[in-house]
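Engineer: I'll drop the sequence and a predicted model, then ask my questions.
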Amino acid sequence: MLSLDKIYHAAFILKSVARKTDLIAAPHLSEGNNLYLKTENLQVTGSFKVRGAYYKISQLTPEEASKGVIACSAGNHAQGVALAATSMGIKSVICMPDGAPIMKVENTKRLGAQVELVPGAYDEAHDRAVQLQEETGMTFIHPYDDELVIAGQGSIGLEILDQLPDVEAVIVPIGGGGLISGVAFAIKSLRPEVKVYGVQAAGAASMYKAFHDHKYETLDHVSTFADGIAVKTPGENTYELISKYVDDIVTVSEDEIATAILTLIEKQKLIAEGAGATPVAAALFDKLPIKGKKTVCVVSGGNIDVNILSRVITRGQVTSGRRADLVIALQDRPGQLREVSEIVSSCGANVVGVQHNRSDADMDITGCFLRLELETRDAEQINEIRAKLTKAGFTLIDKNAAHY
């Protein structure tokens, strides 16, 4: 059974391996919120997962170690297992979803593991790992539903209480539930009055549904770019721990996660992956009752593929009103582009892209569509531009309309 003694023992074992990551005050991150960031994205493998993986592997018997270890992961647990096993001279095999970010796959190989890519999501990788474990006799290192793994993750809770003794709330990402189980157990055991909240991506809300329906559930599918928490089946042990020690679980949308990633980059100079940004997203979009409370957001990882990051930044800009696309129906006559440009310029926006379409079958024979891509300050500025264009007699077209 999980105990506080095991979490303290894990913290002791991890002293020479895992960083005691900084707890950074972020007073300007979200208006009205007193936020702190537990920067597990700056951990040795770029995520918290090395804690649980290393502690679990460190407790293997010599016979178990000689046979090697096997794991399934979308990337972060894979790197933790690979680092831990290699550092102890133990063979490791990792089954990863074939859609896992290339960076995570390559880093796992670089850390010494043998990688097998499995078609599908995390759950398919899990089934393949279980099959290989039965065939080889290797020890299966579960990414979240294991008491020693949970104890390792719980060391984060001890660090938070040490770094911010008067903490009032902690927000933690949830995939399978190992991280929040360990953190919540540690914090509630020592400071039961501290609130512990979980966050899931709306497209992968397995534990959210189980928690609120008060029954263990499995999703048919998941859909989120936050690959670190894209889990269809939550842990059974973690479900029990979360039901007992977690105060509430909420969900955030893809756009909200993207906005949180962008906000962390701009205001804190920190890179977070989708899963790691979910606590910040919950705070930014007022999903939890934390106003005025000293609140820690556990930024669980920073291993995001640069190609995905580029798209996420663009999405975050759109969501926060920093970028806008306007489609304007014009009469094809001289001077109209100049008039539009003057209006946009007078509002202080910057044009970064222009598309002039004269061949659409749905437009007037003497008309054209002008598509502008703008860099803007916020949603209010976008509305100002739209209002001035309309007042000047220009017709704005829904960019999602069938004819555009």
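Structural biologist: Done, it's in. Numbers count the residues shown, from 1 in each chain.
Engineer: Going by C-alpha atoms from here, please, whenever you check contacts or count neighbours.
Structural biologist: Fine.
Engineer: just the strands in this structure please.
Structural biologist: Taking DSSP state E, the strands of the chain run over residues 23-26, 34-39, 69-72, 92-97, 114-118, 139-140, 169-173, 195-201, 248-252, 294-299, 323-331, 350-357, 367-375, 395-397.
Engineer: Output those strands in CSV; the columns should cover distance to M1.
Structural biologist: Converted to CSV, these look like this (distance: least, C-alpha to C-alpha, whole Å):
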stretch, distance to M1
strand 23-26, 29
strand 34-39, 27
strand 69-72, 22
strand 92-97, 26
strand 114-118, 31
strand 139-140, 18
strand 169-173, 22
strand 195-201, 21
strand 248-252, 23
strand 294-299, 25
strand 323-331, 51
strand 350-357, 58
strand 367-375, 54
strand 395-397, 61
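Engineer: Second structure for comparison follows:
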Amino acid sequence: MTTRPQPATVRIPELAEIIEAAERIAPYVEQSPVLELPLGLPGKRILIKDEGQNQAGAFKLRGALNAVMSRARSEISNGVCTVSSGNMAYAVATAARNAGVPMAAYMYAHAPQSKMDGVRANGGEVRVVSDETYWSYALGHSAPDTDWAYIYPVTDQAVITGHASIGLEIARQVPDVDLILTPYGAGGLTTGAASALHRLNHKAEVVAIEADVATPVTAALRAKQPVTVPMKRSFVKAIGAPTVIEGVWRATQELVHRSSVVTLAQTTSAMRLLFDKAKIVTEGASATSLAAAIHDPTLTGTILCVLSGRNIDAADYATVLQGGIPE
């Protein structure tokens, strides 16, 4: 049986839907904390919101839980599956364990070992596919042939609505925030957070952050349409793609009008700073938000940096702490 087709595009969820999702996932996801980093940078008050402190170590548990828990039991009883380079796989495995159903993740062979281990530790199955197949699934060009419920990590409406719960938290925790910096991978975190703030009529601007190894949303915002960009493989695996995913682009374009790009050196420096100043472990993608806050002079005011996750291989993290940039 072929998996059901995913919707062509996601819509901006209504406020009532976001509140319902937040209530649905609340038993499994505690509100993530907000801390201030007193860095003494002129014109910048920098706050961090650490999404790595949940069961799956990343913000994606929000969308994964909402997608699994909102489905009819009959739909997920055979099992649930997803495609992911790591964090969504880990998150869906965690959600499936909480729901008591089987789970499988389609991942490429060079996905971070820590994330593969996280899937298996939660009872999930890792199904390794070629890079070509992975990107076909990830960009929504095709889907696995299975009778399990397929949770597409980007244009599944329940995923985006679950991710939007972070925007509700931010509005409560930091009502005077000016800028919210979010690492931009597939677009779920950025678009989800921006959706909630849009529905709340909040003044804060959400900024998409990318590493310079792949900048599809920066290019798309400039061109006002999806374009293909060069992509270099790096240790920053949770963000970066050859293009934005068209199914989420329409919402992103409506809600997000600004991006910032950081280097790998700036990213690893931010990772070390987070450990030194706050004893927070982050993966590369997660630290790009803080790197942008520090290094982009156009970002000023009260800035909240969302730290998207902490799932990094031990060897890579050791290299970062020693002052290097992992391969």
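Structural biologist: Received the coordinates, thanks. What you see is a predicted model; the values in this text were computed from it and never measured.
Engineer: TM-score them against each other, please.
Structural biologist: After superposition, the two chains reach a TM-score (TM-score structural alignment, normalised by the length of the second structure) of 0.89; 313 aligned residues with a C-alpha RMSD of 2.1 Å.
Engineer: ok so, going back, could you redo the strands of the first structure as CSV and give each row distance to K287 of the first structure and mean neighbour count?
Structural biologist: Output for these, formatted as CSV (distance: least, C-alpha to C-alpha, whole Å; neighbours: other C-alpha atoms under 10 Å):
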stretch, distance to K287 of the first structure, mean neighbour count
strand 23-26, 18, 16
strand 34-39, 14, 24
strand 69-72, 31, 28
strand 92-97, 31, 27
strand 114-118, 35, 18
strand 139-140, 36, 20
strand 169-173, 11, 27
strand 195-201, 9, 27
strand 248-252, 7, 21
strand 294-299, 13, 26
strand 323-331, 24, 19
strand 350-357, 33, 13
strand 367-375, 28, 19
strand 395-397, 33, 16
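Engineer: To I13 of the first structure, which of the ones you listed lies closest?
Structural biologist: With distances scored as C-alpha to C-alpha, the stretch of the strands of the first structure nearest to I13 of the first structure is strand 69-72 (19.1 Å).
Engineer: helices and strands around that closest one, which ones?
Structural biologist: When contacts are defined as 3 or more C-alpha pairs under 8 Å, 6 or more residues apart in numbering; DSSP states H and E, strand 69-72 of the first structure packs onto helix 76-87, strand 92-97, helix 122-136, strand 139-140.
Engineer: Of all these, which one is nearest G276 of the first structure?
Structural biologist: helix 76-87 (11.2 Å).
Engineer: can you give me the offset of stretch 123-137 of the second structure from its chain's centre?
Structural biologist: Centre-to-centre, stretch 123-137 of the second structure and its host chain are 18 Å apart (C-alpha atoms, centre = their mean, to the nearest Å).
Engineer: Name the residues that touch that stretch?
Structural biologist: Applying C-alpha atoms under 8 Å, 6 or more residues apart in numbering, the contact partners of stretch 123-137 of the second structure are 83, 93, 97, 102-109, 116, 119-120, 142-144.
Engineer: Could you report the neighbour count for the equivalent of L168 of the second structure over in the first structure?
Structural biologist: By TM-score structural alignment, L168 of the second structure lines up with L158 in the first structure. When neighbours are counted by other C-alpha atoms under 10 Å, L158 of the first structure registers 20.
Engineer: ok, L158 of the first structure - contacts?
Structural biologist: Going by C-alpha under 8 Å, 6+ apart, L158 of the first structure touches V183, A186, I187.
Engineer: Quick check: of the residues you listed, which has the highest neighbour count?
Structural biologist: V183 (30 neighbours).
Engineer: how far away is the counterpart of Q268 of the first structure in the second structure from A89 of the second structure?
Structural biologist: Using TM-score structural alignment, the partner of Q268 of the first structure in the second structure is A278. A278 of the second structure is 28 Å from A89 of the second structure, where distance means C-alpha to C-alpha, to the nearest Å.
Engineer: Could you do V236 of the second structure as well?
Structural biologist: Going from V236 of the second structure to A89 of the second structure by C-alpha to C-alpha gives 16 Å.
Engineer: Which one of these two is surrounded by more residues?
Structural biologist: Neighbours per residue (other C-alpha under 10 Å) separate V236 of the second structure from A89, with A89 holding more: 33 against 25.
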